[in-house]
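Engineer: Have a look at this fold, sequence not included:
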């Protein structure tokens, strides 16, 4: 089989959906070996059933260590690799993954998350008040979509709000695919050093924040490096993903006025609407990188052991095998089984928190501004990042 040229094929988009090349790959051969810009050869898996198989079978598809495929030239030492992996649930398979996740799961149950709802509601109203006072037009990204998840995850973890701009800048550099590998690696190191300092400060006086809880209940079982890794992952994932869902989801509803009107008329549809937006937008381009432990067959293609495998989530979530008419946004269907949050043991731990934030934020925005609409130039999609979204969204009401 011939190899595709170096490309960022897995991040290719056409507006809200995957690029035609990805759709053609899914509907054709299903899996293809691609040479990535950073030099590694990766098998891209695009069909829904195959993606679920890869993500659920850690016996045949092991979690790949990021440095193994991102740093083909200047490899860090084994000690540095271990430090950077420590505490990162996305860097381990069971049993180590199970050990770490078991400590965190109680804080992300629906019951625990419900305790945050009043605070999230207050933050949403505060930002809507500020938008209304400032008047139209407004850029929804910095005024609403970005700050709310940022504040929520700051308060959950115990990150001082004054530090928000710093971690926001580091997060953007970590996720920005336009930057060199060295620049992104440097941002990761900066982020970990910050989190080590924060953990050290909280350790001296643990409070009710999540990191304080972990220190009180599991302090003897977790190293400072592991605590920092846990905090870093939650900070990055809890901020960027939900923020981009709020902005891009709003734009999707505005571009589909029949669905927007339906949600206004039937606000009880908010939960299925969120699931459909998660599927239809699939803002995380790919699942965690895997490496084959043994010879496997995907979509009829034999893949040897030791090969990198990447699951393309936007293509899988619009697979006709998942549902009929997958290209259409339909907020009434709820999309059971989508893989926007991944699948298997690495299914997103923070999914209940993200769902709760969207369940509060979307209806509040639509209630406050019944005439909400876009203004000015076309939206600029954020297609050069690990997390898809829009860089700005000018609206009026």
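Structural biologist: Received it, and whenever you're ready, just let me know what you need. In this text, all values refer to a predicted model and were calculated from it rather than measured experimentally. Residues are numbered from 1 along each chain as shown.
Engineer: drop to CA atoms for contacts and neighbour counts, all remaining ones
Structural biologist: Noted.
Engineer: For the stretch 201-350 of the chain, which segments are assigned as strands?
Structural biologist: Under the criterion DSSP state E, counting those that start in this stretch, strands of the stretch 201-350 of the chain are mapped to 290-292, 296-298, 301-303, 308-311.
Engineer: sec struct for residue 44, please.
Structural biologist: strand (DSSP: H, G, I helix; E, B strand; the rest coil).
Engineer: what's the burial count for it?
Structural biologist: 24 (other C-alpha atoms under 10 Å).
Engineer: for residue 270, same thing?
Structural biologist: Using other C-alpha under 10 Å: residue 270 sits among 20 other residues.
Engineer: And residue 127, by the same measure?
Structural biologist: 17.
Engineer: returning to what we had before: in a markdown table, list the strands of the stretch 201-350 of the chain along with distance to residue 198 and mean neighbour count.
Structural biologist: Listed next are those as a markdown table, based on distance: least, C-alpha to C-alpha, whole Å; neighbours: other C-alpha atoms under 10 Å:
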| stretch | distance to residue 198 | mean neighbour count |
| --- | --- | --- |
| strand 290-292 | 31 | 23 |
| strand 296-298 | 43 | 15 |
| strand 301-303 | 43 | 14 |
| strand 308-311 | 33 | 25 |
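Engineer: Could I get those in CSV, plus columns for distance to residue 366?
Structural biologist: Listed next are those as CSV, based on distance: least, C-alpha to C-alpha, whole Å:
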stretch, distance to residue 366
strand 290-292, 40
strand 296-298, 44
strand 301-303, 47
strand 308-311, 34
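Engineer: Residue 74 is nearest to which of these?
Structural biologist: Residue 74 lies closest, by C-alpha to C-alpha, to one member of the strands of the stretch 201-350 of the chain: strand 308-311, at 19.0 Å.
Engineer: what residues does the closest one touch?
Structural biologist: With C-alpha atoms under 8 Å, 6 or more residues apart in numbering as the test, strand 308-311 has contacts from 41-46, 51, 54-55, 64, 286-292.
Engineer: next one: stretch 228-241
Structural biologist: Contacts of stretch 228-241 (C-alpha under 8 Å, 6+ apart): 84-89, 146, 149-150, 153-154, 157, 171, 191-192, 195-196, 199, 211, 283-284, 350, 354, 387.
Engineer: this is the other structure I want to compare:
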């Protein structure tokens, strides 16, 4: 029998994972629509599943699987632009799409973005320094990666608040399915116009390069889907890496003080933040084209399967004392960015942004502390994105009369 994922799961999935893990490395879940999915919990089992060719992601075939399970003709009748990208494809299409963008995310290419990352970080920290209390997500963790990914893609989004409203609605904070659909449609419309503009007036940005790539030959839907994937995933991962990592430090003051005193630990600390409370909980779904065996359980063909990256990263069979934060531990083999052919192409960029962000924050605000009760903090009601809706912090010990909107004590 499947178990429903509700608000208590999103608040603390590890309470569930510990209970489920005692029953075996695979569990059945319900995301609220009455359909059974299979959830893989173990580190070794999850790593194997992420690289298993019997688990597919092709969006057209996936729609057929979901339609059959729901007893309908088509599972997703909406336009498919948002879904036609490398995260929802298998080789050889996946190989073609990933090759088109992967050279922009090599360590050497990402290093060229360091000046804009550092400049944006400094500007945001300067602005934050005018206040006693801020929402760290709104003031820093969101605008930093949004600025960087828009620069990389050549997307001129003047109103970052609008862009953030679109993405937040799409990852699950909208009040209704209608609001989520409207946000999706608005963003797709914007990106379609942007792609057409790149065809007419190309620049040196990544989106212009993708438009002109004669080898990959991306059609307009693929270009729109790729742009949307890179924009949303390219900032959402870093937003939640910074937010979740800072919350871990604010909960564990000795580590915050040690990291402030020894910034050489920051690269290792970022890896531990990724393992301890990474920005993605469940990897995006796959479906079985043949039966697979996980532990003692056989998952039939034609079933939807999720790999719980967060559960694997807390598997006691792989990590000693996995629920303890340890910024000096060698735990670089985590699953936070996935594994196999769908390993996150933007991982080098997310790491560079996070290292720069934590170094700047702790240098400028070593006395930073939570400005709200921890019980008041809320998580996205989303099984894939693991992120806070806000993170109110006090930047210094002295009192101040300046307090921007959205950062009140609560």
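Structural biologist: Cool, got the structure. In this text the structure is predicted, and so the values were computed from the model without any measurement.
Engineer: Would you confirm that residue 382 of structure 2 contacts residue 9?
Structural biologist: No: Residue 382 of structure 2 lies out of contact with residue 9 (C-alpha atoms under 8 Å); the separation is 9.9 Å.
Engineer: the more surrounded of the two?
Structural biologist: residue 382 (21 against 17).
Engineer: those helices in the stretch 1-150 of structure 1, which residues are they?
Structural biologist: 20-27, 48-56, 66-70, 78-85, 96-104, 110-114, 117-134, 140, 147-157 (DSSP state H, counting those that start in this stretch).
Engineer: likewise the stretch 301-410 of structure 2?
Structural biologist: Counting by DSSP H, counting those that start in this stretch, the helices of the stretch 301-410 of structure 2 are 309-312, 347-364.
Engineer: compared with structure 1, how much does the first one deviate?
Structural biologist: Once the two models are superposed, helix 309-312 of structure 2 sits on average 1.2 Å from its counterpart in structure 1 (mean C-alpha distance after the TM-score superposition for structure 1).
Engineer: could you give me the residues in structure 1 that that helix aligns onto?
Structural biologist: Matched against structure 1 by TM-score structural alignment, helix 309-312 of structure 2 falls on residues 313-316.
Engineer: between the helices of the stretch 1-150 of structure 1, which gets nearest to residue 35 of structure 1?
Structural biologist: helix 66-70 (11.3 Å).
Engineer: how distant is that closest one from the center of its chain?
Structural biologist: 19 Å (C-alpha atoms, centre = their mean, to the nearest Å).
Engineer: How about stretch 83-95 of structure 2?
Structural biologist: On C-alpha atoms, centre = their mean, the centre of stretch 83-95 of structure 2 falls 18 Å from that of its chain.
Engineer: Now do the end-to-end distance for it.
Structural biologist: One end of stretch 83-95 of structure 2 sits 16 Å from the other (C-alpha to C-alpha, to the nearest Å).
Engineer: Need the contact partners of it.
Structural biologist: Outside stretch 83-95 of structure 2, the residues that reach it (C-alpha under 8 Å, 6+ apart) are 56-59, 97-98, 221-222, 225-226, 229, 342.
Engineer: Go through that stretch and flag the buried ones.
Structural biologist: Neighbour-count burial for stretch 83-95 of structure 2, with 16 or more other C-alpha atoms under 10 Å as criterion, is recorded at 83-90, 94.
Engineer: Could you do stretch 139-150 of structure 2 as well?
Structural biologist: 139-150.
Engineer: In structure 1, point out the residues matching that stretch.
Structural biologist: So stretch 139-150 of structure 2 sits over residues 143-154 in structure 1, by TM-score structural alignment.
Engineer: try stretch 189-208 of structure 2
Structural biologist: The aligned range for stretch 189-208 of structure 2 is 193-212, by TM-score structural alignment.
Engineer: got the contact list for that stretch?
Structural biologist: 107, 155-159, 213, 215-216, 224-225, 227-229, 231-232.
Engineer: can you do 7 Å?
Structural biologist: 156-158, 215, 224-225, 227-228, 231-232 (C-alpha atoms under 7 Å, 6 or more residues apart in numbering).
Engineer: Kindly report the same for stretch 345-361 of structure 1.
Structural biologist: Applying C-alpha under 7 Å, 6+ apart, the set of residues contacting stretch 345-361 of structure 1 is 56, 90, 108, 110, 113, 120-121, 124, 238, 242, 246, 270-271, 341-342.
Engineer: I'd like to know how many residues surround the residue mapped onto residue 369 of structure 1 from structure 2.
Structural biologist: Residue correspondence to structure 2 (TM-score structural alignment): residue 369 of structure 1 is matched to residue 365. Residues contacting residue 365 of structure 2 under the criterion other C-alpha under 10 Å number 17.
Engineer: again, but for residue 343 of structure 2
Structural biologist: So residue 343 of structure 2, with other C-alpha under 10 Å, has 15 neighbours.
Engineer: distance of the residue mapped onto it from structure 1 from residue 97 of structure 1?
Structural biologist: Alignment note (TM-score structural alignment): residue 343 of structure 2 maps to residue 347 of structure 1. As judged by C-alpha to C-alpha, residue 347 of structure 1 and residue 97 of structure 1 stand 12 Å apart.
Engineer: Could you do residue 118 of structure 1 as well?
Structural biologist: Counting by C-alpha to C-alpha, the gap from residue 118 of structure 1 to residue 97 of structure 1 is 32 Å.
Engineer: What of residue 89 of structure 1?
Structural biologist: When residue 89 of structure 1 is compared with residue 97 of structure 1 (using C-alpha to C-alpha), they lie 6 Å apart.
Engineer: same check, this time on residue 227 of structure 1
Structural biologist: 14 Å.
Engineer: Same check on residue 109 of structure 1?
Structural biologist: 18 Å.
Engineer: And for residue 187 of structure 1?
Structural biologist: If you go by C-alpha to C-alpha, the gap between residue 187 of structure 1 and residue 97 of structure 1 works out to 24 Å.
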